[in-house]
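>>> quick one, structure for this:
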Amino acid sequence: MKNVSNVFYITVVLIIISVLLGAIFPTQAEQLTADLNAFLSRTFGWYYMWLMIGLISVSIIIAVGPYGKIRLGKHNDRPDFSNASWIAMLFSAGLGIGLVFYGASEPLFHAFSDSPLSEPGTDQAYKEAFSHTFFHWGLHGWAMYGIVALSLAFFQFRKDEPGLISSTLKPLFGDRMKGPFGTVIDVLATFATIFGVATSLGLGAAQVNGGLNHLFGIEVSFTTQFIIIIIVTVLFLTSAWSGLSKGIKWLSNTNMVLAILLFLAVVIIGPTLLILNMFTETFGLYLQNIVGMSFRMASLEGDNRAWLDAWTIFYWAWWISWAPFVGMFIARVSRGRTIREFMIGVMVVPTLIIAIWFATFGTTAGEVQRSGVDLTQYSTEMVIFNMFDQMPFSFFLSLIAVLLIITFFITSADSATFVLGMQTTNGSLTPPTAVKLTWGLAQSAVATVLLYVGGLQALQNTIIAAALPFSFVVMLMVISLMKALNKELRLIKGKKS
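Model prediction:
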């Protein structure tokens, strides 16, 4: 196949080995992922925390400093997409299934089941639940996406380098990035992408299954989830065939329409005034306590370390594993924007959308819980549907939610096939269809095996392991980007003088 690099063949072999081992030895695979997760969370939890703190600090410096005027492209380049379509694509690729999966359940569990700080069920725990949820989904994670995407966009559109992770490290390692060292870097990025996206596809299959069971009584089982993955795989591969400007753009806009429709319905039907009040107060609580949450490690025996590992450390690893995929996709659709415009768009706008979303669904779920209906008894993927049962038009709300999950499912997988195609064809902006189809089948196969060997827990366990190697690459990318931006500023000042 034209332009296909060694990264493609090496990663395909690694994925095939992983899938076969998981399918042949499911019990051992489940135990291995659990043991590895426990070891990495305990040993490297502090490292994940410092990495995210560093990234958000660098992102702020870049956004407000003199680098902000640099354009991601040539001097006369302007954005390829309108602001609305750009935000829609950021929203769909960077959030996707997780927003529906955790929208009602995460604040609920933090408030009424397993609070990190206060006694579950108290008013204080209720408020803290939202600030911690915003923390997990807000500025820190988007700083990770933003730095990776900015590095890729700067080197690709400003410096005419291939759209590869390895290309962003040239200021540090020069032409060695064109050899085996660069291949290793791109294999790590591709491997992390496969497992990061597969986790979301697994979550999506589980929640679609849960929704269909709730609406139509369809059995919740691995077999049903396997069939869902097959059907959605056919749909997103069809979309991938149509190309970026058609398939992904149309699906992203569809996602936004469905998400806005569901959001407005819950705001209007739910406890509207309380939602507005809780959003205002708890978003302020998030901003007020962001430094303390960023450094919290639950170091002593009496601290709730299990909560930190299960939520914060898992989320930081998930953001890292998604970074090469989302970063490359965001870079691809951001040519022509200034760095300041880019960083504000990537960090601030999604954080506000996320906070409003979680405040809406979390407050509604919380009030259902406080009315006497115990939503915490349900699994994560089922909370939102049982919450809708306590509201008018419950069938239609659940149906919209299932459709939204499916379109998110398709968009994430579709975007990932394009990005994986870029990573394994020397950064081609038009990767061969055969390559995209290969990666589409590969990520669906990984999602299927992870569900088979241990369900949702295996999905979460795998994320921690897949993220660690790529996290070291991210640190190198930050150093390389800052070096290149300083050089670019000197060049710009030299031309003006």
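
>>> from here on, contacts and neighbour counts on C-alpha atoms
Noted.

>>> now R176, nearest residue through space, not along the chain?
Residue nearest to R176 in three dimensions, not counting chain neighbours: G182, with 6.8 Å by C-alpha to C-alpha, 6 or more residues apart in numbering.

>>> right, and the helix or strand after the one helix or strand K249 maps to?
Element membership for K249, per DSSP states H and E: helix 249-269. Sequence-wise, the next helix or strand beyond helix 249-269 is helix 272-295, with elements assigned using DSSP H and E.

>>> show me what that next one is packed against.
Using 3 or more C-alpha pairs under 8 Å, 6 or more residues apart in numbering; DSSP states H and E as the contact criterion, the neighbours of helix 272-295 among helices and strands are helix 26-64, helix 123-137, helix 349-370.

>>> L90 is nearest to which of these?
Closest to L90 of these is helix 349-370 (C-alpha to C-alpha; 7.8 Å).

>>> what angle do helix 249-269 and that closest one make with each other?
Computed by axes from the mean of the first three to the mean of the last three C-alpha atoms, to 10 degrees, the angle separating helix 349-370 from helix 249-269 equals 40 degrees.

>>> before we compare anything, build this one as well:
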Amino acid sequence: MLERLQRALGLKTNPAIFFTSAALVFVFVVCSVVFTDAVDAAFGAASDAIKTNLGWFYILGVTSFLVFLLWIALSRFGHVRLGGKDARPEYGNVTWFGMLFAAGIGTILMFWGVAEPINHFANPPLSGVDEQVASLSESAGSAEAFAEGLREIPVQAGDAVPLSEDAANQAIGFTLYHFGFHTWAIFTLPALAFAYFAYRRGLPFRVSSIFHPILGERINGPIGKVIDVTAVIGTLFGVAVSIGLGTLQINSGLNGLFGIEIGKPTQIAIIAIVTTIATISVVLGLDKGIKWLSNINIWMAVGLLVFILLAGSTVFLLRGVIESAGTYLSALIPLSFWNDTLPAEGWGWQGNWTVFYWAWTITWAPFVGIFVARISKGRSIREFVLGVLGAPVAFSVVWFSVFGLSAINIEWHDPGSLVGPVVQEGDTASALFSFLENFPATEFVMAMSVLIVVIFFTTSSDSASLVVDMLTSGNALNPPTRQRVFWAVLEGVVAATLIAATGQEALQALEEVITVLGLPFFLVAFLTMYCLVRALREDVADEELLPRRTRRMLAKRREKAPAPD
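Below you'll find the model as predicted:
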């Protein structure tokens, strides 16, 4: 029956995966609208249970992924080329790097570039002052009084006082931990697996293909379909959270520029408009749509970065970028294993920040992974891993250092100007625009920032619709455009539902849903590491594991060797 329906609609997909995924998402949307309170309560309870009992598993998992990737890149498998030993990259390094940002990391940079450092500056993660900060935010009258009160919060010996130099170092260290190697390890692991099984074994771009060493041809049976449906649903919600965050930020920017009201009707309208733009980009295709938009947007983002660097305290920021890199590297190993263990009852800080980030990122990982694999054919495993980990992380270090230290510097010289709206009022989405009010040409720069977020939003939705379509069909070659349009529209519907049909604050609702959906993806990721190593050992000949120069030398020796009698 599903196959007949597929033919009637002119689709080219796996009908069981496509229609089951669409139906389950539709059921969620209806239940969220009709049973709002029950859905809120269910996800809230499940999210709290995961943060309390399995937060350590999320922390251990992401650190394990990073260690595994570094090992496989530097091992003898690093010479293996994705697509065969003679394959070469389809895209140059600059274009490849720009398209990595099309996968959605740009939205993260814009939303959290100011918001996270300022939050940690006011509430140092290792000091355990959450309750005091929350109480002060309610009792302090003005933003200036709030900032003054933060500096007077008593802390234990050796802990950072809010808004102090130690707090600034913690703010930068934790921010880079959240958006550095660990985040990109979550993206890189499935990307490498997708690329390997698609280009070396000729399997479809589906999550079930990663399990081929274990399941064999059963990846095309019921077990494989369950895996793929789960991946599609998780990916849709992961992308929807990103779209939701971008929507909140766009709404905040439009409010600052034109006084447009902040609220759910406006946010739904924003999602509708940007989804329409993304749909047009979908119709244009990968090379004309995503590639063109991502190249434009990365240069706009770099332009904004340079403006902040030159218009702010330039020397302070140049020194700070170098120092921030050192702060991050020195804190990398301790934070990779930190679990918010002491005091015994825990402070709960990590569940609301790190655990949420890892859960959100890993639900997004199949989307980013397939997209990165799609644009990375021909690269060696070593080049792939070090490139996907290295280039975006280097840019993130510069970005968060410049924006984070600029925000901290502004707060130092004008107490309350940023911690007031961002921390005391809890308006995280307005952080960037409150920050930009301290720079010249404010309205122009704010307008450009809104445009950057819109384009990042568009390329995320555009890329996601292509990838979700590949997850349901496994076909990377010219699927019907109507399929990608369907997924682009559905992503917008899910994002609008998460924001509008929940009884809680939008950001809190997004966090709780994604924390729950992230759990099965961690289990899949651990199996991915095993399957990838097993496949490499089964498929790759010893000679291919040698460096290319050595292989060429051996080939020349064979050519010169006398023919056997």
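
>>> quick one: contacts for the residue nearest to R176 of structure 1?
Residues near G182 of structure 1 by C-alpha atoms under 8 Å, 6 or more residues apart in numbering: S166, S167, R176.

>>> so what corresponds to the second one in structure 2?
By TM-score structural alignment, S167 of structure 1 lines up with S209 in structure 2.

>>> my guess is its match meets Y196, correct?
No - here S209 of structure 2 does not reach Y196: they are 10.0 Å apart, not a contact under C-alpha atoms under 8 Å.

>>> wait, W46 of structure 1 sits on M297?
Yes - when contacts are counted by C-alpha under 8 Å, W46 of structure 1 is listed as touching M297 (6.9 Å).

>>> more neighbours: which of those two?
Neighbour totals were compared for W46 of structure 1 and M297, and M297 leads with 18 against 15 (other C-alpha atoms under 10 Å).

>>> ok, the closest residue to I233 of structure 2 other than its chain neighbours - how many residues close by?
Of all residues not flanking I233 of structure 2 in the chain, S21 sits nearest, at 6.3 Å (C-alpha to C-alpha, 6+ apart). Here the count is done by other C-alpha under 10 Å, and S21 of structure 2 has 21 residues near it.

>>> so which helix or strand takes in the aligned partner of S21 of structure 2 in structure 1?
Per TM-score structural alignment, the equivalent position to S21 of structure 2 in structure 1 is T11. With secondary structure defined by DSSP H and E, T11 of structure 1 is part of helix 6-24.

>>> and the contacts of that helix?
29, 183-184, 186-187, 190-191, 423-425, 442, 445-446, 449-450, 452-453.

>>> let me see the contact set for the residue nearest in space to the middle of structure 2.
Against the mean C-alpha coordinate of structure 2, by C-alpha atoms, centre = their mean, the closest residue is T361 at 4.6 Å. Residues touching T361 of structure 2, when contacts are defined by C-alpha under 8 Å, 6+ apart, comprise T183, I186, F187, G238.

>>> do F521 of structure 2 as well
By C-alpha under 8 Å, 6+ apart, the contact list for F521 of structure 2 reads A231, I362, T363.

>>> W364 is in contact with the first one, correct?
Think A231 of structure 2. No - contact criterion C-alpha under 8 Å: A231 of structure 2 and W364 do not qualify, at 9.4 Å.

>>> return the residues in contact with the aligned partner of I260 of structure 2 in structure 1.
Alignment note (TM-score structural alignment): I260 of structure 2 maps to I218 of structure 1. Taking C-alpha under 8 Å, 6+ apart, we find I218 of structure 1 in contact with N209, L212.

>>> so I218 of structure 1, which of the three states?
For I218 of structure 1, the reduced secondary structure class is coil; criterion used: DSSP: H, G, I helix; E, B strand; the rest coil.

>>> longest helix anywhere in structure 1?
The single longest helix within structure 1, with elements called by DSSP state H, is helix 433-496.

>>> so where in structure 2 does stretch 429-441 of structure 1 end up aligned?
Going by TM-score structural alignment: stretch 429-441 of structure 1 matches residues 477-489.

>>> tell me how far that stretch lies from the chain's centre.
The offset between the C-alpha centroid of stretch 477-489 of structure 2 and the centroid of the whole chain comes to 23 Å, using C-alpha atoms, centre = their mean, to the nearest Å.

>>> now do the buried residues in it.
Buried residues in stretch 477-489 of structure 2, defined by neighbour count with 16 or more other C-alpha atoms under 10 Å: P479, T481, R482, Q483, R484, V485, W487, A488, V489.

>>> thinking again about what came up before, make a markdown table out of the helices and strands packed on helix 272-295 of structure 1 and add distance to R305 of structure 1.
Shown next, in a markdown table, are these (distance: least, C-alpha to C-alpha, whole Å):
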| stretch | distance to R305 of structure 1 |
| --- | --- |
| helix 26-64 | 9 |
| helix 123-137 | 15 |
| helix 349-370 | 24 |
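
>>> of the ones you listed, which approaches K495 of structure 1 most closely?
Each of these was scored for nearness to K495 of structure 1 using C-alpha to C-alpha, and the closest is helix 26-64 (21.5 Å).

>>> let me know how buried the aligned partner of E437 of structure 2 in structure 1 is, in neighbour terms.
Under the alignment by TM-score structural alignment, E437 of structure 2 pairs with D389 in structure 1. Burial measure for D389 of structure 1: 15 neighbouring residues, criterion other C-alpha under 10 Å.

>>> tell me the contacts of D389 of structure 1?
Taking C-alpha under 8 Å, 6+ apart, we find D389 of structure 1 in contact with F395.
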